[in-house]
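K.L.:
sequence isn't available, so here's the structure alone:
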């Protein structure tokens, strides 16, 4: 909303400026925990190079600063803390009297110019001729002189007896089954002519059904799977069986059927 009072200029008020921050620490004190000024001759803010080096040198150790600083040339060398093993022989070697000779030192010189007049070829031949042959420590078992040599083991006789008894039991069981079958003679009855004609017609109907399925694959020469081959062979076998049954029922004469069926 506009107003005429907005045209009147407002008096300028200077913003409040806080006083400059002054640290309570000395700005000229040497820097702590800093590595500036340790190398070279350039000085850093807060103190001279000598003051910085002196400050860092005194506080660069883990121990108290009152101790003297170790010289750079006096560093820990390899093997200075290790203890040398005693060169004396062990207690076991001293007790048994079997001690190995010491290793020759670096300044020891080997004996030179020693030669032997021994003929090793002749010496070895003489030693081999005069040596006594060593006999075997353990003698082998003489199986020929054993008590049971050439005799049949007892366990084989037991096995043969068990096999004989099992065969007798099987023969006895088969004999009883055959005698029961012979005692009960099988009876046959003549099939009625009308039943034979009906059975032949049903077989022919089934043959037509199987032949219809067979005709769909009989012309194929390349089969994609073994299932198709088995299907074709199965239909051929089924047709052959139906044809044999039809020919048997159409023969002249009566057809005899067992009563058990």
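P.N.:
Cool, the structure landed. Remember, it's a predicted structure, so these values are computed and weren't measured experimentally. Residues are numbered from 1 along each chain as shown.

K.L.:
for the rest of this, base every contact and every neighbour count on C-alpha atoms.
P.N.:
Fine.

K.L.:
okay, helices next: where are they in the stretch 101-250 of the chain?
P.N.:
Here the stretch 101-250 of the chain has its helices, by DSSP state H, counting those that start in this stretch, at 120-130, 154-183, 193-215, 226-249.

K.L.:
mind listing what's buried along the second one?
P.N.:
Counting neighbours by 16 or more other C-alpha atoms under 10 Å, one finds that helix 154-183 has no buried residues.

K.L.:
can you put the helices of the stretch 101-250 of the chain in JSON lines and add distance to residue 91?
P.N.:
As requested, the helices of the stretch 101-250 of the chain are exported to JSON lines (distance: least, C-alpha to C-alpha, whole Å):
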{"stretch": "helix 120-130", "distance to residue 91": "40"}
{"stretch": "helix 154-183", "distance to residue 91": "63"}
{"stretch": "helix 193-215", "distance to residue 91": "102"}
{"stretch": "helix 226-249", "distance to residue 91": "86"}
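
K.L.:
now residue 235: closest residue in space, sequence neighbours ignored.
P.N.:
Computed as C-alpha to C-alpha, 6 or more residues apart in numbering, the closest residue to residue 235 that is not its neighbour in sequence is residue 214, at 6.1 Å.

K.L.:
against that first model, consider the following:
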């Protein structure tokens, strides 16, 4: 037989264990309990068959006769209209009554025109719809204002033209006063070439930077080069976009 191994002796095994008392919640009691009990008793009273019957018993003279329990049809009510006879059918020799008008005059009705089939279209998936709602019919060509310039575009062009005229008048006044002068084309081209050369130098230096910016100095130098290149790009776009450039005359 195998020996039974008990746990080793310990001070914690000798401590008394505190019994934990669990208190159950109160049992659920429905508020309709008393009503259900009364209804159940009342229903049981009606199903009892022992004892004397509570309904009145027929006397011996009123015994069940033949065909007494068969269903009877309701009695036909007397209809006064059934007794009135309809006028006789007119003979072939009688003349038809003239001058009688009904709600619908069949003499004035015209022949109905057969309905024309509506043009429809069916797509590749089998969906069927009216042709005018499919977008294949150029119905916008029949509009009254088709091909005309909208009013908001006319107003926008007028405002743009007015602003251009105001700017030209301002430049004309400044030239008359001698406050501005026109930059020559050769000077503009030389400045544009110098800006592009400076951008190429900065771009060459930017391409030689280290891929890893692990120090603050490297990060600051990279941001400085990017800002300078962005400023040069804006200046180059300005000189290429505007052929006429005015300079203040100091």
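P.N.:
Received the coordinates, thanks. Just so it is clear, the structure is predicted and the values come from calculations on it, not from any experiment.

K.L.:
need the TM-score between these chains.
P.N.:
The TM-score (TM-score structural alignment, normalised by the length of structure 2) is 0.28; 74 aligned residues with a C-alpha RMSD of 1.8 Å.

K.L.:
picking up where we left off before, what number of residues lie near the residue nearest to residue 235 of structure 1?
P.N.:
18 (other C-alpha atoms under 10 Å).

K.L.:
how about it, what does it touch?
P.N.:
Residues in contact with residue 214 of structure 1 (C-alpha atoms under 8 Å, 6 or more residues apart in numbering) are 232, 235-236.

K.L.:
and these, which are buried?
P.N.:
By 16+ other C-alpha under 10 Å, the contacts of residue 214 of structure 1 give 232, 235 as buried.

K.L.:
wait, residue 188 of structure 2 touches residue 241, no?
P.N.:
No: counting by C-alpha atoms under 8 Å, residue 188 of structure 2 stays clear of residue 241, with 11.6 Å between them.

K.L.:
the two: who's more crowded?
P.N.:
The neighbour comparison of residue 188 of structure 2 against residue 241 (other C-alpha under 10 Å) goes to residue 188, with 16 against 9.

K.L.:
next up, the contacts around that one.
P.N.:
residue 239.

K.L.:
likewise residue 173 of structure 2?
P.N.:
Residue 173 of structure 2 neighbours (C-alpha under 8 Å, 6+ apart): none.

K.L.:
does it lie in a helix or a strand, and which?
P.N.:
helix 151-177 (DSSP states H and E).

K.L.:
show me what counts as buried in that helix.
P.N.:
Here helix 151-177 of structure 2 shows 171, 175 as buried, counting by 16+ other C-alpha under 10 Å.

K.L.:
that helix: what's the following helix or strand?
P.N.:
For helix 151-177 of structure 2, the following helix or strand on the C-terminal side (DSSP H and E) is strand 180-182.

K.L.:
and after that following strand, which helix or strand comes next?
P.N.:
helix 185-207.

K.L.:
verify the stated contact: residue 246 of structure 1 with residue 202.
P.N.:
No: the criterion here is C-alpha under 8 Å, and residue 246 of structure 1 misses it with residue 202 at 9.7 Å.

K.L.:
comparing those two, which residue is more hemmed in?
P.N.:
residue 246 (18 against 13).
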